[in-house]
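K.L.:
sequence-free structure coming up:
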């Protein structure tokens, strides 16, 4: 990469989410770092120590990973494949839930629960944990309480899935709601455009993030706008949803001006949005589930098939194309794919827990697992706290990675070092 990546750090900012309880920041903040000699930031020691043939008991259990299809969530699937490549198809089983999972709810549940039929199955990871995952985990635990159930990017209410999942890891929609707008302001944007649809807006994480973004825009004297685009899982499908974005970007550019930053909540919308903004002007800070592979290859007509998993190569290739297209300083991402990191990292954490090498709810151990598949990345994380009650959940973790702006002085925006004001954690 063009700027040295900082060490892999996960900071537990519990105080930021305990305002409702009146807890002092100094009493609750915990810093997590890889400091031991066998927990290096680049994950090389972890990889060597976790060789399939050399791990005791490795052949005695299986891990299943369920993701969406390539068309809906390619990075999630690539991360699952990376974990399978590392440990072998004899130990790792992959599955895909339907694209139209809300209509095919029973099929989604059956696919997830079906993995528990394997008598050697010891952990099941679902990323993204779409509708039906809660019921699936409930059924699995009724039949097989020995199986660990991990949810990556849960769609269903935390109150529900948190009761049946052993671990839930979502992107930090609270901190990022503030930090994405903060970054847009730092880059000189005067307005912020949020693109979504009713199904996504019905989710707590999305609806709370919208209100946080609105409040942040007020703080930074920016205008906030919302646009509705078609839901890709409806009858229009992915092609129809993408066509809508393609047709409207030029109109939005005229309506909101060249200093507007855009954010969409759906992966399928990302590619046509990036492509349109490259042509007509505007800013794109990062995707809902950020990755240099999210939207950029298609928007810039890049063939990155030979660079699978090589994120140094990927981000440099994408950056060269962004600059060549005139997007320098206007487009950003995370240096490592979020979906990729969650699929592989959660599976790695599950494996470590099963082997007795990690604690289930340790953020430090979760950091080590993510480090095996995102070497050198800087992360920030916190336990989820319910806004009204101030109750903190041990098994629900929110995380985010530093924002990388292509060809911007400094490249990294230092978002993981920015303290989010406490009032944002109580916005509903």
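P.N.:
Yep, it's here. As the structure is a computational prediction, the values presented were derived from the model and not from experiment.
K.L.:
rest of the way, CA atoms for contacts and neighbours
P.N.:
Noted.
K.L.:
And the host helix or strand of residue 382, how far out from the chain middle?
P.N.:
If you go by DSSP states H and E, residue 382 is part of strand 379-385. Relative to its chain's centre, strand 379-385 lies at 13 Å (C-alpha atoms, centre = their mean, to the nearest Å).
K.L.:
Put this next to the previous one:
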């Protein structure tokens, strides 16, 4: 009898030990126990659908290993809420990394508060809305699209598409911003190299009295005028989000060229401009969107006349940031801002070499060793 009781007691102890171990590990993909969790903060679905859906896809892929929270819609005026959300994630001892993408106002302050309580947590900031010196002082690693060198990429893409003219739409407020100035300068210089006529086009500022509607109406009317003036082999680029959908639509109808939007994603401008209906089960599906865009362009003999990045910006940034955080937590590398690992992960995801460089401040020429800027792989549809 004593022997039977001993076996029962030992069995119960083993079971209890198993439950205790289970409480210390998160459930990852296929129910596999994971030794850590990763937090992701994105905009809400109404503010930035692509990044929200990518984060949700990460949760589906990795299960409870991923914690997904969202910034408040009015992040600039609700920074205390951002801090509170970040601290709530950091209060879980299994959270070993937090990714902020897009890193809205208040991210640096939130990181500082997290750092005070949990210095072990890896803190990553994608597409920050705060000044480089502010966010770089708080984050372990910051990453952003390479806006300045995108000017070279747009001009090269236009050249490969056969452009004879490139129209660059902007307005004074945007052209007072250093990165926009640098992108335009690079674009103009590259156009001169390729023998492409560079034309400045000024559209109404969407923050002026005309509003977004005024900007969009101008673009819809002016693109056909420019095509009539310069011919169908005219490429168009705009610096503002409000310009993109009407520009894409007008280019499509005018049989002109659209090398890429300012945010070179297949999810950006194309669906609305081309009238692409996206089923609920295909939202966030890059392959579906590429095929749908190509099919629409084929209807007007427009294949090869529009382009984007092979991997949409936010899709690439969040997927790669999660992979980077996992490899760091797994001990694959120890440098929190590892340039070589970052470049390897991003290039593999994009399906080819991705240009990565350390950010150099346009105004001060200061190089930030923990701020990497990314130029994705260009494709045509």
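P.N.:
Perfect, thanks for sending it. Bear in mind that the values here come from a model prediction, so they are computed numbers and not experimental data.
K.L.:
sorry, back to before: what range in the second structure matches the strand holding residue 382 of the first structure?
P.N.:
Using TM-score structural alignment, strand 379-385 of the first structure lines up with residues 354-360 of the second structure.
K.L.:
that older thread, following the strand holding residue 382 of the first structure, which helix or strand comes up?
P.N.:
Next element after strand 379-385 of the first structure (DSSP H and E): strand 392-401.
K.L.:
compared with the second structure, how much does that following strand deviate?
P.N.:
By mean C-alpha distance after the TM-score superposition for the first structure, the fitted strand 392-401 of the first structure averages 1.8 Å away from its aligned residues in the second structure.
K.L.:
Can you tell me what sits against that strand?
P.N.:
18, 158, 162, 165-173, 176, 334, 361, 363, 377-386, 415-416 (C-alpha atoms under 8 Å, 6 or more residues apart in numbering).
K.L.:
let's go with 7 Å and repeat that
P.N.:
With C-alpha atoms under 7 Å, 6 or more residues apart in numbering as the test, strand 392-401 of the first structure has contacts from 162, 166-172, 334, 361, 378-386, 416.
K.L.:
continuing past it, what's the next helix or strand?
P.N.:
Next along from strand 392-401 of the first structure, by DSSP H and E: strand 404-405.
K.L.:
Where in the second structure does that following strand fall?
P.N.:
Under TM-score structural alignment, strand 404-405 of the first structure corresponds to residues 379-380 of the second structure.
K.L.:
with the first structure superposed, average distance for that stretch?
P.N.:
So stretch 379-380 of the second structure averages 1.2 Å relative to the first structure (mean C-alpha distance after the TM-score superposition for the first structure).
K.L.:
rewinding a little: flag every buried residue along the match of strand 379-385 of the first structure.
P.N.:
Neighbour counts using 16 or more other C-alpha atoms under 10 Å place 354-360 of stretch 354-360 of the second structure among the buried residues.
K.L.:
Leaving out the residues flanking it, which one is nearest to residue 121 of the first structure?
P.N.:
residue 62 (4.5 Å; C-alpha to C-alpha, 6 or more residues apart in numbering).
K.L.:
cool, and residue 331 of the first structure?
P.N.:
Leaving aside its sequence neighbours, residue 331 of the first structure sits nearest to residue 284 (C-alpha to C-alpha, 6+ apart; 4.8 Å).
K.L.:
Compute the distance between that neighbour and residue 132 of the first structure, please.
P.N.:
Distance of residue 284 of the first structure to residue 132 of the first structure, given as C-alpha to C-alpha, to the nearest Å: 32 Å.
K.L.:
what's the neighbour count on residue 12 of the second structure?
P.N.:
12 (other C-alpha atoms under 10 Å).
K.L.:
mind listing the helices for the stretch 101-250 of the second structure?
P.N.:
For the stretch 101-250 of the second structure, the helices defined by DSSP state H, counting those that start in this stretch occupy 107-117, 132-138, 147-160, 178-194, 211-230, 241-254.
K.L.:
Need the contact partners of the second one.
P.N.:
If I follow you right, that is helix 132-138 of the second structure. Under C-alpha under 7 Å, 6+ apart, the answer for helix 132-138 of the second structure is 108, 111-112, 142, 370-371.
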